[in-house]
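Colleague: sequence and predicted structure are below.
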Amino acid sequence: MSLPRIAVDAMGGDEGVRVMVEGAALARRRHDQFKFLLVGDEARIRQALENHPNLRAASEILHAPDVVSGDEKPTQALRRSKTTSMGLAVDAVKQGLAGAAVSAGNTGALMAMSKLALRTMPGIDRPALAALLPTLGEHDLVMLDLGANTDCDARNLVQFAIMGAAYSRIVNGLESPRVRLLNIGTEETKGTGDLQDAAALLKRADGQLAFTFDGFTEADKLSRGDVDVVVTDGFSGNIALKAMEGAARFVADLLRRSFSSSLRSKFGFLISRPATELLKHHLDPNNHNGAVFLGLNGVVVKSHGSASALGVAHAVAVAARLLEENLTERIAADLARVGEEAIRTSGRTNGKAAVNPEVAPAAEKRA
């Protein structure tokens, strides 16, 4: 059975066509059964494909005359979705011309276009932005939401937990991921009413879900490796993600400064270089690239704008893996286990949840 094509927004990202095409070519070496729809300036794409005959043989080009700029507001980008490379890549998924779309362009615009074109799955109120974060454990951490929804009620958080667990089972190969809610403490009495209600709903559904709910976790424990999926609202998730990124840069810069401070330090660097190279590899966002908009009727993957060809390859590989493992169908099956009505009507329904596609950009830097 032939697998659906992957649509690649070839114009997105800081480096544009060259890196996007090179990344797609690298990804196809691992997933050679996939074909590609490269969307963007046809002349520039054809020129870039000259260096990648293997990808060229497996690709079609869809010409797009316009590009979404990095600082363009989502509302403005939506009005030009029929002529931009990003808009046409997402539309290809809607029209069935591709099974997934990958873009390294404007995150807010991509979220807005994807939600409008693909709509949310039955039983899902809000899509969520999920990413993979490095940990000290055997597996990366799936964290969501990272900026798509600034304020969430209990049912949103429960839906995020179901989607995040399905994603973790695919990307990390876990049979029953450990899921926790991000909170200001691990005690059952801590947190907002919505967090309390979400925890109660998840506890009541324990045994019906394909994951284990382990209660609450705090932000300083995210990288320990003792949890597989962390669920939070997009406001808190975006802040936590930026804090983690800042801490990683701080450690890297501090080591660089320390190793260059004296001749003895430089000699010490040579001795410890294998360890520092391992640290660099572990913290390199290119090795965790590919944030996913979960909860849509289709697969959309966001590569961070500054990704190298290797980073783009990781993002494309994420899209391929999700298509191979039928992510959307898995989420639908998990929703059916607990009952859509139980999730939609239980807990606090104060209507505060609001999608804010303009808050999401931090997630593109890690996954």
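Modeller: Everything's here; your move. The shown structure was predicted, so the numbers you read here are calculated from the model rather than taken from an experiment.

Colleague: please make it C-alpha for all contacts and neighbour counts, starting now.
Modeller: OK.

Colleague: past the longest helix along the chain, which element shows up next along the chain?
Modeller: Longest helix in the chain, counting residues (DSSP state H): helix 234-259. Going down the chain from helix 234-259, the next helix or strand is helix 263-283, by DSSP states H and E.

Colleague: check it against this one:
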Amino acid sequence: MKAITNTKYVKNLFFLALMLFSATAVVAQEEEEESKPKFSFSGSVDAYYRANLNAPNGEDAQAPGSSFANLPGFALGMANVIGAYEGEKVGFVADLVFGPRGTDAIFASPMYSSTGNIVNQLYAYWNVSDAVTLTFGNFNTFLGYEVISPVANFNYSTSYLFSYGPFSHTGLKADFALSDDFSLMLAVMNPTDLTEFNPTGQYAWGAQLGYSGQYLNLLIDNGSYEVDFTGGFDLSDTFFLGLNAAYFDGDEDDGVGSFAGLAVYPQLATSDTFSIGLRGEYFAETDSFGAVGGSDADGDASVFAVTLTGSATIGDLIIKPELRLDSASEEVFIDNDGNPIGGLSSFVLAAVYSF
């Protein structure tokens, strides 16, 4: 009886060990699957209709001096295709754009325009630790409230502050999570708009200090610099107020003017599928910077622009009706009779689909 008992005891130990080994293997397999890099595919397409209300349309149509949404009648925005490979430590993003908005966003690829370059962003990153991430390549700018993709902007047309700041940079940046609230970013980059390579041998420097969703940004670029504040506050569950203020000091030796501006973005969610928002912006330039489209004898000009936008969500589709009034200090527009005027009112209806 003793021998039989021992044999059963050994068998029980064997089966217990086998069960423990199987469970460990399953857990290890699950952890391995979770740690494997994950590929994602996303993007958007957008199109719009635009008409002036107090100025000519068609061949003689004018538009505000800001970027994008400036074509008359039914017009195309862009197709944005983003492939990303995300690992625990390393990954990459390849962000490609096609269409008029994409062409404007990358300045028609100034260094390689003949090749039809369509790169909006192209970078690899390394999570050195939980608190430090290094990014190498071409990435959208860290300055400003608005971005290139219409999916991430509340207003469909863009501000002057966004339009005359940098769009993208190519270089190396380091992001530091200093605490739960504080963050720091430092970067060395090619000069602004030289996103494909650097033919000058000079470099730009960037820094960003963040605190609880508020960001103070600095860009120093070969005799010019820009200081920018971007942030926002949830004043209630349905009411948000965004802020953007910037000052740019151009390089006098290169004949580049300066500008300063302030934009506020109150936005109210009236339901789960509809919101309404206003962008009020004041933008002033000196030394014939060239954004407004005209200036006084000293080269100074300013513009006050108000944009009212509705945003209706239907699944993955967003419909955005928009009214905009640009009032400039100089008579930089023309009315339907061809007379110079200082203000332009316009209407835009946009459709933005994201996937």
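Modeller: Alright, I've got the coordinates. Given the structure is predicted, the values throughout are model-derived calculations rather than measurements.

Colleague: any idea what the TM-score comes out to?
Modeller: Here the TM-score for the pair of chains, by TM-score structural alignment, normalised by the length of the second structure, is 0.23; 147 aligned residues with a CA RMSD of 7.3 Å.

Colleague: on that earlier part again, which strands or helices does the longest helix of the first structure pack on?
Modeller: Secondary-structure packing of helix 234-259 of the first structure (3 or more CA pairs under 8 Å, 6 or more residues apart in numbering; DSSP states H and E): strand 141-144, strand 149-151, helix 263-283.

Colleague: and it with helix 263-283, angle?
Modeller: 150 degrees (axes from the mean of the first three to the mean of the last three CA atoms, to 10 degrees).

Colleague: buried sites along helix 234-259 of the first structure?
Modeller: For helix 234-259 of the first structure, a neighbour-count test (16 or more other CA atoms under 10 Å) marks G234, F235, S236, G237, N238, A240, L241, K242, M244, E245, A252, F259 as buried.

Colleague: and these as CSV, adding distance to I6 of the first structure?
Modeller: Shown next, in CSV, are the buried residues of helix 234-259 of the first structure (distance: CA to CA, whole Å):
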residue, distance to I6 of the first structure
G234, 27
F235, 30
S236, 32
G237, 28
N238, 28
A240, 31
L241, 28
K242, 29
M244, 31
E245, 29
A252, 35
F259, 44
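
Colleague: which SSE is immediately downstream of the one helix or strand D91 of the first structure maps to?
Modeller: Following DSSP H and E, one finds D91 of the first structure within helix 85-94. Later in the chain than helix 85-94 of the first structure, the nearest helix or strand by DSSP H and E is strand 100-103.

Colleague: I'd like to know which elements the helix or strand just after that next one is packed against.
Modeller: Going down the chain from strand 100-103 of the first structure, the next helix or strand is helix 107-118, by DSSP H and E. For helix 107-118 of the first structure, the packing partners by 3+ CA pairs under 8 Å, 6+ apart come out as helix 74-79, helix 85-94, strand 299-302.

Colleague: ok, and which of those has the densest surroundings?
Modeller: Highest mean neighbour count among these (mean count of other CA atoms under 10 Å): strand 299-302, with a mean of 30.

Colleague: what's the first helix or strand after it?
Modeller: Trace forward from strand 299-302 of the first structure with DSSP H and E and the next one is helix 309-324.

Colleague: now the element after that next one, going C-ward?
Modeller: Assigned by DSSP H and E, the successor of helix 309-324 of the first structure is helix 327-338.

Colleague: give the buried residues for that next one.
Modeller: So helix 327-338 of the first structure, judged by 16+ other CA under 10 Å, has buried residues L327, T328, R330, I331, A332, A333, D334, L335, V338.

Colleague: residue contacts, the first one?
Modeller: Same thing as L327 of the first structure. By CA atoms under 8 Å, 6 or more residues apart in numbering, the contact list for L327 of the first structure reads A166, Y167, I170.

Colleague: let's see it at 10 Å
Modeller: M163, A166, Y167, R169, I170, L294, G295, G298, V299, A319, R321, A333 (CA atoms under 10 Å, 6 or more residues apart in numbering).

Colleague: I figured A204 of the second structure hits D221, correct?
Modeller: Yes: counting by CA atoms under 10 Å, D221 is a contact partner of A204 of the second structure at 4.4 Å.

Colleague: what's the closest non-adjacent residue to L144 of the first structure?
Modeller: A130 (4.4 Å; CA to CA, 6 or more residues apart in numbering).

Colleague: count the neighbours of the closest residue to L55 of the first structure other than its chain neighbours for me.
Modeller: Nearest residue to L55 of the first structure, sequence neighbours excluded (CA to CA, 6+ apart): A25, at 5.3 Å. A25 of the first structure: 27 surrounding residues under other CA atoms under 10 Å.

Colleague: is it true that A25 of the first structure lies in a helix?
Modeller: Yes: counting by DSSP: H, G, I helix; E, B strand; the rest coil, A25 of the first structure is found in a helix.

Colleague: helices of the stretch 1-150 of the second structure, residue ranges please.
Modeller: Listed in chain order, the helices of the stretch 1-150 of the second structure (DSSP state H, counting those that start in this stretch) span 2-35, 100-105.
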